[in-house]
Structures are given as C-alpha cells and as structure tokens.
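[1] what's the 3D shape of this:
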Amino acid sequence: MADTSVDSPPRLAAAASSLWTALVVLAVAMVLAGLLWPSGSAAVEVPPGAPQRLELPGLNTKAKVVPIRLKGEVLDPPRNPREIGWWVGSAKPGSAQGQTVVTGHTVHTGGGSLNKLDHIEKGQEVDIVTKDGTFQHQVDSVEVLSRKELAEQAQRIFGQDHGDGRLVIITCTDWNGSGYDSNIVVLAHRFNELPS
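    Predicted structure coming up:
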C-alpha cells in the first residue's frame, strides 16, 4: 500500500505559493492600515504658552490663572482671591528652561484659590492648562519657609537660570490672627503633556 501522508512536489509547490500570496496580502493590509489609522503612539508636542488654569486633582482644586508682575521686589497674588497669578517674568509652562512661578491667596476665612495647598504631598499631580494643552507635573517637595527664608532663597525659588521647566507654587500659611508668618513653596517637575 502506498504512503499517502507524503505530499508530492506539485502539492508542496502549490501550498507554498498559497502561503506566499497570503503573506503578501497580509503585509499590504498592514501597510494600508498603518496609513489609514494612526497608531496613537506618536507624541504630539504642546508648545509653551501662557497658563490659563491651575488644577490640583488630589485636592479637588481648580483656579483661573492671570498674568502678574513684580511690584518693586514683591510678587503679590492677584486681587481676586479665587485666582492664581502667573509671574510673567518666569518661564511659560512647557518651556525647556527656567521655572514657571505661580502664586495665589490663602484666606483664613475660606475662599482662597490655594487654601488647600497645605494638604498637598510629595508625589501628587499638579496640572497647568494652556490654550494648546495641559502640562502635568509631579510634586517633588513641599517646604514651609519664613518670609526671611523665602527672601534668602529667592534665587533658587524665583531664578530663571535653572529649573528645566519645573513648576513653583507659592502661597501664605501660618495665620497668626492678623497676618501670615510663613509661605508654602511647592516644587514640581513636568512629566507629561496632553494636547487640547
């Protein structure tokens, strides 16, 4: 009896030809799919821009950001206690160099844009939203500095010759019954950007 399990050369050639045709069709389909459907893995860069909103997701806080300037050597938050001020002498969010410096009010009776900042912790997320997208930051440090210490460390906190695009958030703390004795300084590095 003849062994029928061994394919003849013509049958092997036909099978190889069919397999080759299937592979070519599959390759063409994959190329077309790549052209028609974007992979989603290509990063879209968000250009540096003026901040419009600050968000502290872990503290359920969102506040409008407005530009502010130095008055002499003092950086005062905006008059509206619900707004955050972005120092226009600092880097725009998304910049590769310098530091983005923002400040806002803490109001001992409530209603300040940064009232909850004393609850922020290392590792938490802070977002800055511009017209073109969102820059996500992660908190590296939370410091409480006296006014004297803040003045002594002004170059580190406000200087624009370092920072690599980090975010600096400043507000008052330690209400003494008539004013605030200290400042909270939060430093955060950028880890992601999301286009609008």
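[2] rest of the way, CA atoms for contacts and neighbours
    Will do.
[3] how about the helices of this protein, start to end?
    9-36, 147-152, 154-158 (DSSP state H).
[4] my guess is residue 173 meets residue 147, correct?
    No: using CA atoms under 8 Å, residue 173 is not in contact with residue 147, being 10.5 Å away.
[5] so which of the two has more stuff around it?
    residue 173 (22 against 14; other CA atoms under 10 Å).
[6] need the contact list for the more buried one.
    106, 118, 144, 180-184 (CA atoms under 8 Å, 6 or more residues apart in numbering).
[7] show me which residues of the longest strand anywhere in the chain are buried.
    When the chain is parsed with DSSP state E, its longest strand is strand 180-195. Of all the residues in strand 180-195, those buried under the rule 16 or more other CA atoms under 10 Å are 180, 182-190, 193.
[8] burial of the residue nearest to residue 193 when sequence neighbours are not counted, as a residue count?
    Among residues not flanking residue 193 along the chain, residue 135 sits closest, at 4.5 Å (CA to CA, 6 or more residues apart in numbering). The tally of other residues near residue 135 (other CA under 10 Å) stands at 24.
[9] now do residue 70
    12.
[10] residue contacts, the residue nearest the centre of the chain?
    Centre of the chain computed as the mean C-alpha position; nearest residue by CA atoms, centre = their mean is residue 136, 1.4 Å away. Counting by CA under 8 Å, 6+ apart, residue 136 touches 125-128, 190-194.
[11] one more, please, to line up against the first structure:
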Amino acid sequence: MSLSAALVPVEVGADGRLRVPEDGRSAGWWKDTAPPGSRRGTTVIAGHVDTRRGAAAFAPLSRADTGDLVQVTTGGSTFGYRVRAVTVRRGGTLPPELIVTGGPPRLVLITCTGPYQPGSGYRDRLYIDAVPVQTSRPSP
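    All right, here's what the predicted structure looks like:
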C-alpha cells in the first residue's frame, strides 16, 4: 500500500465532522490532536477516498491490513507507524476515543467507506489505528 498527500491542518465543524480538504490530493491533520511524530497523544489525519474526478489520496487505505507500515513525512522528518487495527464504523461523527491528547503516541487515519448515499455521501468511516515504530532512513 502506498499513498502520498500534502498535509494541511483542519478542524472539527459545529456538526461534529472533521473538515477534510476538498481537493482530494491533500489530507487533513486535525490540529487539536498531537502533531505527527509526537511522543504523547493521538495524531488524527483524514482524507478523501474519492472525488467527482476519481480516486483520491486515501483510496489505498481500503487495502490496509494489520502489520502494514505507514510513514508520515512532514517538516523534513519521517515518522514510522505499524498498523495494529483496521475498523469500519457507521456514521461520520468522530468517536470520542480519538480525542486523546495524552497517553502513548499513536496515529489514526480516517477515510470514507461503505455504500455511497446520494446527497449525504458515504455511510461509513474506515479507521486505521497505528503505533510508532523505528524506521530506517537512507543515508544522504
């Protein structure tokens, strides 16, 4: 599984839904969660599975599996995570357990999945839960 997306800060709207960048090529880091690479708390990043023009940056997440490696590169640093759970939940409201500012570090990736409902979008959300791992980087 491989994907690439520019990372931009986003927030939750009054309706309880995370505002994801519209373009489909970008992913949104929920700015009220830990930044990527943080030593404490949950980092939440969300992106679209598709747009009116076709597959979006997070489309490959539908193939994610336990044990997969995820790398987040931001600010010139790369942080590695290993997928420990792949979960599908109904609805678009963020689960309260994602709002964790303390505790051990982890990464949660979110995208849409399930049946598409005209007028309201995808019914379900796909959650990828990952924990930090040491990754080797090539020498310059």
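[12] on that earlier part again, matching the residue nearest to residue 193 of structure 1 against structure 2, which residue comes up?
    By TM-score structural alignment, residue 135 of structure 1 lines up with residue 79 in structure 2.
[13] am I right that that match is in contact with residue 71?
    Yes: with contact defined as CA under 8 Å, residue 79 of structure 2 reaches residue 71; the gap is 5.5 Å.
[14] ok, the aligned residue in structure 2 for residue 92 of structure 1 - contacts?
    Aligned by TM-score structural alignment, residue 92 of structure 1 pairs with residue 35 of structure 2. Counting by CA under 8 Å, 6+ apart, residue 35 of structure 2 touches 29, 43.
[15] show me what stretch 100-107 of structure 1 is in contact with.
    Counting by CA under 8 Å, 6+ apart, 76-78, 81-87, 90-93, 112-115, 158, 165-173 sit against stretch 100-107 of structure 1.
[16] now do the strands in structure 2.
    Assigned by DSSP E, the strands in structure 2 fall at 6-10, 26-30, 42-47, 50-51, 54-55, 69-74, 77-90, 106-117, 121-133.
[17] out of those strands, deepest packed?
    Here the criterion is mean neighbour count by mean count of other CA atoms under 10 Å, and of the strands of structure 2 the winner is strand 42-47, at a mean of 26.
[18] off-centre distance for that strand?
    Its chain's C-alpha centre and that of strand 42-47 of structure 2 lie 4 Å apart, by CA atoms, centre = their mean, to the nearest Å.
[19] distance check, residue 71 of structure 1 against residue 78 of structure 1.
    12 Å (CA to CA, to the nearest Å).
[20] same question, residue 156 of structure 1
    Taken as CA to CA, the span from residue 156 of structure 1 to residue 78 of structure 1 is 23 Å.
[21] comparing those two, which shows the higher neighbour count?
    Each of residue 156 of structure 1 and residue 78 has its neighbours counted (other CA under 10 Å); residue 78 has more, 19 against 13.
[22] list the contacts for the counterpart of the more buried one in structure 2?
    Alignment note (TM-score structural alignment): residue 78 of structure 1 maps to residue 21 of structure 2. Counting by CA under 8 Å, 6+ apart, residue 21 of structure 2 makes contact with 8, 10, 27-28, 47.
[23] mean deviation, stretch 108-116 of structure 2 versus structure 1?
    Once fitted to structure 1, stretch 108-116 of structure 2 is off its aligned match by 1.0 Å on average (mean CA distance after the TM-score superposition for structure 1).
[24] in structure 1, what residues pair with that stretch?
    Stretch 108-116 of structure 2 covers residues 168-176 of structure 1 once aligned (TM-score structural alignment).
[25] need the contact partners of stretch 14-33 of structure 1.
    With CA under 8 Å, 6+ apart, stretch 14-33 of structure 1 has no contacts at all.
[26] switch to 10 Å and redo it
    With contact meaning CA atoms under 10 Å, 6 or more residues apart in numbering, stretch 14-33 of structure 1 is reached by 9-13, 34-36, 39.
[27] which residues touch residue 67 of structure 2?
    81-85, 130.
[28] kindly apply the preceding question to residue 76 of structure 1 instead.
    Here residue 76 of structure 1 is in contact with 68-70, 85, 87, 103-105, 171 (criterion: CA under 10 Å, 6+ apart).
[29] switch to 8 Å and redo it
    The contact partners of residue 76 of structure 1, taken as CA under 8 Å, 6+ apart, are 68, 70, 103.
[30] which of the residues you listed map to contacts in structure 2?
    With both residues aligned by TM-score structural alignment, their matches' CA atoms under 8 Å, the contacts of the contacts of residue 76 of structure 1 that structure 2 also has are 68, 70.
[31] from the contacts of residue 76 of structure 1, pick the one nearest residue 55 of structure 1.
    Residue 55 of structure 1 has its nearest neighbour among the contacts of residue 76 of structure 1 in residue 103, at 13.1 Å by CA to CA.
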